[in-house]
Every structure is written in structure tokens, then in C-alpha cells.
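Chemist: Need coordinates for the below:
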Amino acid sequence: MTTPSDRLAALRAHLSANDLDGFIVPLTDEHMSEYVGSYAQRLAWLTGFGGSAGSAVVLAARAAIFTDGRYTIQVREQVSGDDWDYVGVPEHSIAGWLAEHAPAGARIGYDPWLHTRGAIEEWRSALAPRDVTLVAVEDNPVDAIWHDRPAPSDAAMAVQPEALAGVSSAAKRADVADWLAREGADALVVPALDSIAWLFNIRGRDVARTPVALSYAIVHADGTADLFVAPDKLSPAVSEHLGNAVRVQDRAAFAGALRGFAGRTVAIDPALAVAAIFDAVEAGGGTTVARRDPTVLAKACKNPVEIAGHRDASRRDGAAVTRFLRWIAAEAPKGGQTELSAAARLLQFRQEGGALRDLSFDTISATGPNGALPHYHVTTASNRAIEDGHLYLIDSGGQYDDGTTDLTRVVPIGTPTPEMRDRYTRVLKGHIALATAVFPEGTTGGQLDALARAPLWQAGLDYAHGTGHGVGSFLAVHEGPARIAKPSYPGSGPSEPLRAGMILSNEPGYYKAGAYGIRIENLLLVVARDVPGGDAGMLAFETLTLAPLDRDLIDTSLLTRDELMWINDYQAWVARDLAPLLDEGDRAWLVSRCSPVAS
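Modeler: Purely as a prediction, here's the structure:
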């Protein structure tokens, strides 16, 4: 078995043999996905890094791995500092590092199926003064040395029925056709897997935790479409569902099809499409226009059927989490439980509900110092015992046919310290401030982010991750285009106004390195709000997640009367809505834990 050091040496040898002085390795696939199939986990295979965001650059004598503040500790634990420089983003960039370390005249390779055109142009511009050339490679050098690389998934697709989708695929494609007419374009390329799943009302099992199928799509101005997917993924039911207006071709035919638009105009989203897609259309004589994929916003603004489905999924999921919280409160103090055993028990509770399709992401089950890693992933090597005197953080979610959930709770094992209670309560205050915000139409998540941080800022504290992300409808747990984050936060992208129907997370936190982590996360629905006497269109949030907060961690002396009222109203709602789904013992425990918190 090779080590990461062996793999780095092998990659350098391969680059040298192919007249390349370096190579850029992203953590993504040819669809610019956040979560990727095992076949596309090139960064993890090469470096050992297990985070969900990052990239690397390899030169002949030096290599660097680029991660943001979520992974400052994790990357140092998983990736050898003898082989790799640790580079933080957004403070530093790939272009900046290459400009400093690549020798003048160097040839740096990149895979055009793994990067956007914008990123490549940015790098090329930054490196031009040093006469460094970017070279598009036809075959990925990492793949050439990854001899046991997994094959892409061959799992079958399934139909997402209109009773759950709320709108037919034909109606969605008709909307795209109308958009194309307004834009003066002949076709739209749709490379993003979750957009394809939403547009065609199909789901898949090709990427762990995200119900999508490896595919591409081209939608034409007449409302017809070409879907490029491995033929053996189609069942008779899926074929019947797609109908005659959707022509199915092998996924391998996609690149060739892009070259068939000579004399025509093709709309492509530059944020979602890799450079190779633009290159192929233009090489065939077509004209490309950079436009945001219209399915992105339509997918984010959930229709009434999707919202109702999410409410049902949240209630079902909340009952499973409540059963788990009772279990961990009783069992952890006895000893013998670990991060892995606790995560397995929560999965069991969700499975016992009978509707779980998958987790929506790998559960973050973390105690003590592991809780200080916001995106920690427990392994057999990192697994810690859940012990008295520590905090236990559980961030998890489920994929159900009718919705995708994501929530975080913190449990004290034994008696929490005054500092733990102070930090938890400040995080809770920020959570409440965001949950109760009322704001005018056109407001972006970046404008609201400070509401969640203010109680921490007052104590000289902060957290190094975004406050909220969009969530799909039985789709990606991280969904664009809206976010609640500092504008400078990695991946924030352009400011996106919040709109009614969007579902976003509300998850402020606090992390004390080497000691503990705290995060409180619920999902929020953006709703229209009528403000008597107001003259502007206003929006607000409605909390969707149902799971009890930990009353033992609340320091009521830090709370206002309105904050106490919110907590008590929320807990009462949780108890009332979840009680019918629980047995007598779980119901009694929930009611006791949700009794009013007194000032």
C-alpha cells in the first residue's frame, strides 16, 4: 500500500516525464460538485486530507495544500508538514502561491474538466509577469498514477414523483425554454448534478449523501432536452417518466455533442460549468454566453409542496433526534460510549423511523477537543470516548423523499463549567437574533450575518465559518445561491438576496481549540412578513427544525425577556409537535426538558 509521500513522489515523476513543472489538484469533479464520488476524490487520495473543501498545487521541489479556517487544525493532523506547505484561504491564493514559488518559465498543468474558466483566467493573468504558462492536460496526471482508482457509480436512477416535487419536469423545462427566448439563446447547458435532478424530477445514488446521478443535460429553446447518462442507469419507469421530449444519450457522448452548435448560441453558467464545456462549444463553432443557470434560483425557492414535505421530514427527523438526546443523556455518563458509537445510535434511531433514504452528510459526532473542529469527521483513529466534564456536539441530518434535514445540538456530559454556559448562551442569543430577524426584500445573507455574531463579538469571540447555507429538497444539504456569511468567507460568492421559499441553516458557533466546540443549528424558511404601518416589502424567517435545546447549558442571566420568551415558545412547540411521534418514555422526557426556562 502506498503512502501519501509515495504518491506525491509518483506524481512528480509523472509530471517530469510529461514536460510539466507542476499541477493543480482541486477537490471537485467535472460537475463542480461540493461532495464528489469516490472516483473523484483525488485530493484525499494524494494528500490524506479528508475535509470537504480544499485544493493543492504540486511543484518539483515544493507542494502546498490550501484550506480555509474550518480546517486549520484538521489539515495539520491529516497531511504531512514534511511534504506540504499549509496555506490558508482567502488570505492567500493558488495564483499568489504559484507566482511566488513557481520558477520563471514553468509549465503548470491543470485539468480543464475540473476548473472554471474564470479561475483559469485569474491564474493566467497573475502568472503572466513571471512567464509561467498554464497547460490544459487531456489526461489527468493523478488518475495516471492512481492505479486502484474506483470506477464511477453504476447505481440506477429513480423518479421523484410530482406529488413530492410539486411541479412537473415538463413545466420546469418550459420555463427554461421561455428564459432562453428572453436571453436570445438556442440552448442551455446544465452540468450541476442537483440542478439536473431537480429539472428532470429524478434522483440517484452516485454520490454519497446527495441523491444525484452522474449526468449532463442540454435544454433547447423548444423545451426538449438531451440527458447524457450511462444507459444502464435507466429503468423502464425512469424512461417512461422522461418521455419523448427528453433524448437520452450516453454520458460519454456529452463532449462531442457540445461541438455540434456551430452558428448557434449556448448559455452556460460560468460558476457551475468547467472550462472544458466552454472550450468544446467554441471549438465547434458555437457562441457561448455566460449566464446564471435559471434552475439555480427556481430550485432554491421551494414551492408549497416542497415546503410541506420539508415540514413532515423535519418532524420525523426531530423525533429521531429527540430519542437520541434522551439516550445520550442517560448513557454517556455511565461511560463506554464514543463518538462512533453515538453516531451509530443516532443513525439507528433515524432508520427505525422507516423513511430514511440516507444521511444528508457524514455525521459530525465530536466530544472534547474534537468539537473544536467545525467540520470534524470521526474515524477509528480519531474516535474519542465521551467522558464526564466534556461537551458533546452532534451535527447531523437525513435524506428523506420529502426533504433534507440538518441540525446541530450540544449536550453537556456532567456539569458544564460557567464558561461553557456563557459561550453556549452567547451562541444561542445569536441564533435567536437571526431567527427573529425581519428585513426588507433585497437583503442578502451577508447583511444579516452580523446579527448572529454580535453576542460573541461583545465578549471578544467569533467563529471561522459561515452562519447559514441553503438546503435542497431531497437534494444537496449545501445548496446555492444564497448564504448567510461574511462577504469575505470562502465560497460566499456574489451577494444573493434572500427570497421567500428559500430554506437556509442558522448555525452560529464557538470553538475553543483543544477544549470544546459549540454550535446550535436549525433550518429556517424565508417567508413574507406584513409589518403594520410599513411601506416596504418585508421578509422574515420561520424555524422549521424541531429538537429540544439543552436547558442545562443556558445562563438565563445573559438573556433578555424576549429571548427567554423565544426559547420557551420554541421548546413548547417542539414538545407539542413531536409528542405524538414518541412513546410514553420519550414523550415524558421531552416534556420535562421543554418545560419553561425561568429567569
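
Chemist: all contacts plus neighbour counts: C-alpha atoms, from now on.
Modeler: Fine.

Chemist: what ranges do the strands span in the stretch 201-350 of the chain?
Modeler: Listed in chain order, the strands of the stretch 201-350 of the chain (DSSP state E, counting those that start in this stretch) span 202-203, 216-220, 225-228, 246-249, 265-268, 287-290.

Chemist: Give me the helices and strands touching the fourth one, please.
Modeler: I take that to be strand 246-249. Strand 246-249 sits against strand 225-228, with contacts defined as 3 or more C-alpha pairs under 8 Å, 6 or more residues apart in numbering; DSSP states H and E.

Chemist: One more pass at 10 Å, please.
Modeler: On a contact count with 3 or more C-alpha pairs under 10 Å, 6 or more residues apart in numbering; DSSP states H and E, strand 246-249 meets strand 216-220, strand 225-228, helix 236-242.

Chemist: Could you pull up the residues touching residue 66?
Modeler: Residues counted as contacts of residue 66 (C-alpha atoms under 10 Å, 6 or more residues apart in numbering) are 26, 53-57, 72, 75, 84-90, 92-94, 97.

Chemist: Mark which of those residues are buried, thanks.
Modeler: 26, 53-57, 72, 75, 84-89, 94 (16 or more other C-alpha atoms under 10 Å).

Chemist: residues near residue 208, how many?
Modeler: 17 (other C-alpha atoms under 10 Å).

Chemist: wait, isn't it in contact with residue 477?
Modeler: No: between residue 208 and residue 477 there is no contact under C-alpha atoms under 10 Å: 11.7 Å.

Chemist: compare with the first, here's sequence two:
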Amino acid sequence: MFQSFTETARPDQGPPRLERLRRAMADAGMAGWLVPRADAHQGEYVAPCDNRLAWLTGFTGSAGFCAVLADAAGVFVDGRYRVQARAQVDTDHFTPVDWPETRLGDWLRRHLPAGGEVGFDPWLYTPEQIDSLESALVGSPIRLTPADNLIDRIWPDRPAPPQGRISPWPDSLAGASHAQKRDRLAETLHEAGQRAAVITLTDSIAWLLNIRGRDIPRNPVAQGFAILHDDGRVALFTDPAKLDGTARAHLGNDVTLAPPADFGTALDTLDGPVRLDKATLPLWVVQRLDAVGIPRVWGEDPCILPKARKTDPEIAATRAAHLRDGAAICEFLAWFDDQPPGTLTEIDVVRRLEACRAATGGLIDISFDTIAGSGPNGALPHYRVSEASNRTLAEGDLLVLDSGGQYLDGTTDITRTLPVGTPGPDERAAFTRVLQGMIAISRLRFPKGLAGRDLDAIARYPLWLADQDYAHGTGHGVGVHLCVHEGPQRLSRLSEVPLEPGMILSNEPGYYREGAFGIRIENLIVVCDAIPLPGGDETGKLCFETLTFAPIDRRLIDAARLAPPERDWLDRYHATCRDKIGPLLSGPARLWLDKVTQPL
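Modeler: You can find the predicted model right below:
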């Protein structure tokens, strides 16, 4: 079993830990301290040793931060986590703050009118983040001060850094060797007159070197740093004990290996100019280079866009992983439909689904902790069931089931909303609106050059007509046996990155009624060149190919609300599910699939 149901947060420990932090602040002469949920690699998921936010506050969500002052401690969370934050932190000592509606700079001005030094760890903040905050504090008496981490000083039993094994990832799946990737990116540096690029994103390093790691649960990456030189050589800084002879041979002579402690010394010896990504690398790197006078230029991590534009072999591998995963989902759904209301708990659901994936023989890990939220728990978009929150599925509930698998050939992510017994009319109406939004994105043809912000509203339109919405993006990027949340591609009103062929995204509109139920439907899609239509203009268009195949529960659909093209899309999708997934199923599951995918 990959997933644990033990509650790891200790909100009861928050007040005494907060008091120790305030004493450390006073000793350091600081009026405030910032605690992000981040590590030196700016990953969404962090190792236990880097989960300082949860250790201090009890909040276990994957996004947020805390600002601690002598008389206030704000826990800043976005719309996905507001209910969770209120439930997990001691609100007598920590105050949940709606973010980004309330900006940190404004909150600090209001709570610290006399000013003072607000400290932060420069390993955990990017130059872009600090520049933005400093701009918000212009004219105030508040000063931002980089310093050694105060949380680490007061965390006596802080876990050790992870030591997961690093292994090669097959060139046949990647579509290019790491030598080819290094040479291609080095050429872009050379053409730009840049001598090197510093890379600190773990998934960028994994992609560049065709390696995978085991340092971060659910994400097959290794913690480390890299320097790509303009001649294609790479210096990799990670614990050498993580690599066996096979992994070292895979890297070859043009990739040198050194422990992370040598990273700073290597920076000191670089020739400039050095490319730095202002949005992703630690401010500490900038400070180190500036201290020795090495010229630097801002530029995007050279791996980000090539990683996002999947090769044909990567897409083919992902298709294969999704078929295997879709069969596991269908085996689970067939079993689920035979269980009467009141006989299953959320933990039962998670265990059975993981067992179905494991039965494929190819499961390496789950791609994130399964979200199995029934009734009011389903209204928490990132709910994680624990032994304390575990709930029995009752008649009339909706179950939001969001899950995925890590396979050697791909990363999957799928959400289905399932009725327990007979669904109510409000639930069916809202589900149908969510489905209409998901279908609208699936059917979309759009001009090249458009970004996620240009498309996000299309998924929301059916909900907006009913004054309904959801407080998360419509879709995130997804890697290939990499992170289930991958940038820079997104379907979000915040995303300005143009979508390009090969980018894989999720398509997951939803609706959440606090205290009652939640709804989300999610497939993964890949951006493709659209086939020209007769009578259309000659400019190129893009479209989406659906990668995920598992039926959408027809019991929740109010078919009268669907337009004919929407009904046609759903019927074609279900027919494709029968054709692609049916041959992979056991006899009972095949009969179930034939039944539930009949035309509306």
C-alpha cells in the first residue's frame, strides 16, 4: 500500500512551536519571519525535512505560507484550501488569510506599522518572489532580511534529507538521449552568448539527464542542482550514494557528479554570463554569484519548454500508460457499483483502487495521494482521507475520486464523480454543467498563440450561467513519469504561456458546495495540430486529443440539458472506451463497461 491514512499534522503542537519561533525571532532582532511551503527546488511536493509549514502550523496542503509576527501569525491559503486550513490550524494562535485576495505586502503593512526586519530563508524564495514583495513594501518601514532558517534552529527532530535511488529512464521512451538534449540546449546558450545555466528544478534535471529518482513521495525526482555549460557538459550536485554503477555509466563522462555541499564552490568558479531563472531558482544562488562578481542574465530554465513539448515517443508511451490505467479504473468502478450504500468507507475506496492499479503489474507509485471525498468531504478539492476523517459512504452522497498512477511509461491523473445510491436533482444539474465545461474544452479548436488564460473561461461558462464556479484552475500540466503537476503549461486565467503541440494538460472543471457535496470530472489531454476543415482559413489551428479513457457516470447526467453536439461527443467517447479498454478487462468488468457506455 503506497498511501497512508495516518494524520501527520500536529496542530496541537502549533502554539508551543510558534512561541519558540517568536523567541528565536527576538534573539535575532527580527520583527517577523516568513515560512513558505517550499524547498530549495521550488517543488509543489516537499520531503518531510522541508515541510516546515506543516511542522509549525499543522496545515498540510500543498500550497500556502505563514507570516509570523510578535502578535500575529497569518496562514495564507488559496480557495482550494480554506476549509482545510480552518480545520487543521489552531485558530486561537494562527489566522487563516484568504490569498491572493489579501496580498502579503498589504498584510505586513497593516500588522507591522512601526516596521522592522522581516526575515526569510533565501534558499526557499526566488528572486521574483522577493522582488514582488519588496515592491509591495516600498515606502514602508519594513525591511526584508535574508537569514539562516529560524525554523531549522527550533526543530530538534527534523528528518534527514531523503536518500532515494537514482536510475536511468529509457531513451526509447524519452525520444532522445541525454547527450542529444544537452547538446541541443547548450547550442541555445552558445547562441545567446551565455556560458552556463544554473538548473534547480528537480524535474528539469530528471528530464535533461533521462534519470528518475525517489526522493519525493509520488514524484520520481532526485533532489539536487545542476550547471549546464555551453559545450554540453553538466555538473550534477546530488549525493553520489544515490547512484549505482548503472546510473553512473548512464550519465557518462560529460556529466560530473559531486555532493550538494560543493554547489556553492562550483558557482564561484563559473565564467559569465550565467543564465538564471528568476522565477524558479533560490535567491541564494544570485547572492553567491554577486558576491564574487560573476556576470548573470535572467532567462528561463532552458529545460522547461522542451520538457513540456512532449516527443512522439513520450506521447505514445503516455497513451499506453493511460490504457493500462483506464482498465484498472474500470475494474474498480465495476466493483464499486456492486457495493450497497453504507457498506464502504473512503479508506476502503482508496485501498481497492490502489489494488486495482497494482494488479496491472506496472505500478511504480501513485502519482499523488488519492482524493476520495464523500458528501461534505467532496467539497474540499484537495481532501486527503485519514483515519480521523474517514467517512462511510451513505445513500445520496456523491464521491469525488481523484487519483493517478506512476508507471515507467507515463503519469496518469483522472477524476470521476460517483453517485452513492440515488443522486438528487441539484447534484445532477451541477454535474451536467461541469460535464458541459469538460466537453467544451475537449472539443475545442483554437488559434495558435493562445494561452491557458484564453481558454479557461470556456470550461466555466455553463457554470457561470447558474452563478456557480470553482476556485481552482481548469487544468495543470502533467509530466511523463515525472511530476503530476508540471509547468509552465496550464489551463488557468493566470497562465500566459502559449499552448504548443505535445503539451499534456488536465481538463478538470468542478463545483463545490461547502458542507454538502463536490463534483469534478477530469481527463488528461494533449495539444495537437488540428486537421484543417473544408472552407476554413489557412491559418493553423490546435486541438486536444483525449488520453484518458474511463466512463463518465450517466446516472448523474441530466441528458435534456445537453446540446446534440455534447451528446454526440459523450457517446463517441464512451464507444472509444469500449473499443480501447474493453479488451483489457476481466469478464465481469467487460460486461459492466458494455452496459454503462451505451448511448444516452
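
Chemist: Which of the contacts of residue 66 of structure 1 fall in strands?
Modeler: 26, 55-57, 85-88 (DSSP state E).

Chemist: Which of those residues sits closest to residue 296 of structure 1?
Modeler: residue 26 (22.9 Å; C-alpha to C-alpha).

Chemist: which residues does the residue nearest to the spatial centre of structure 2 contact?
Modeler: In structure 2, the residue lying closest to the centroid (C-alpha atoms, centre = their mean) is residue 485, at 2.7 Å. For residue 485 of structure 2, the contact set (C-alpha under 10 Å, 6+ apart) comprises 43-45, 219, 367-368, 413, 475-479, 505-506.

Chemist: just the buried members of those?
Modeler: Among the contacts of residue 485 of structure 2, those classed as buried by 16+ other C-alpha under 10 Å are 43, 45, 219, 367-368, 413, 475-479, 505-506.

Chemist: now these as TSV including secondary structure and distance to residue 578 of structure 2?
Modeler: Formatted as TSV, those follow (DSSP: H, G, I helix; E, B strand; the rest coil; distance: C-alpha to C-alpha, whole Å):
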residue	secondary structure	distance to residue 578 of structure 2
43	coil	38
45	coil	36
219	strand	31
367	coil	25
368	coil	27
413	coil	20
475	strand	26
476	strand	27
477	strand	27
478	coil	25
479	coil	26
505	strand	23
506	strand	22
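
Chemist: Closest one to residue 126 of structure 2 out of those residues, please.
Modeler: Closest approach to residue 126 of structure 2 among these (C-alpha to C-alpha): residue 43, at 11.9 Å.

Chemist: Count the residues that sit near residue 160 of structure 2.
Modeler: Neighbours of residue 160 of structure 2 (other C-alpha under 10 Å): 10.

Chemist: And whatever residue of structure 1 lines up with residue 568 of structure 2, which helix or strand is it part of?
Modeler: Using TM-score structural alignment, the equivalent of residue 568 of structure 2 in structure 1 is residue 565. Taking DSSP states H and E as the definition, one finds residue 565 of structure 1 inside helix 561-578.

Chemist: what about that helix, how far off from structure 2?
Modeler: The superposed helix 561-578 of structure 1 is, by mean C-alpha distance after the TM-score superposition for structure 1, a mean 0.7 Å from where its aligned residues fall in structure 2.

Chemist: For that helix, enumerate the helices and strands it packs against.
Modeler: Applying 3+ C-alpha pairs under 10 Å, 6+ apart, we find helix 561-578 of structure 1 packed against helix 304-331, helix 418-435, helix 584-593.

Chemist: need the ones you listed in TSV with mean neighbour count, can you?
Modeler: Output for these, formatted as TSV (neighbours: other C-alpha atoms under 10 Å):
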stretch	mean neighbour count
helix 304-331	21
helix 418-435	22
helix 584-593	16
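
Chemist: Output those helices in a markdown table, with distance to residue 146 of structure 1 appended to each entry.
Modeler: Below are those laid out as a markdown table (distance: least, C-alpha to C-alpha, whole Å):
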| stretch | distance to residue 146 of structure 1 |
| --- | --- |
| helix 304-331 | 39 |
| helix 418-435 | 44 |
| helix 584-593 | 50 |
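
Chemist: Could you say which one of the ones you listed comes nearest to residue 461 of structure 1?
Modeler: helix 418-435 (9.1 Å).
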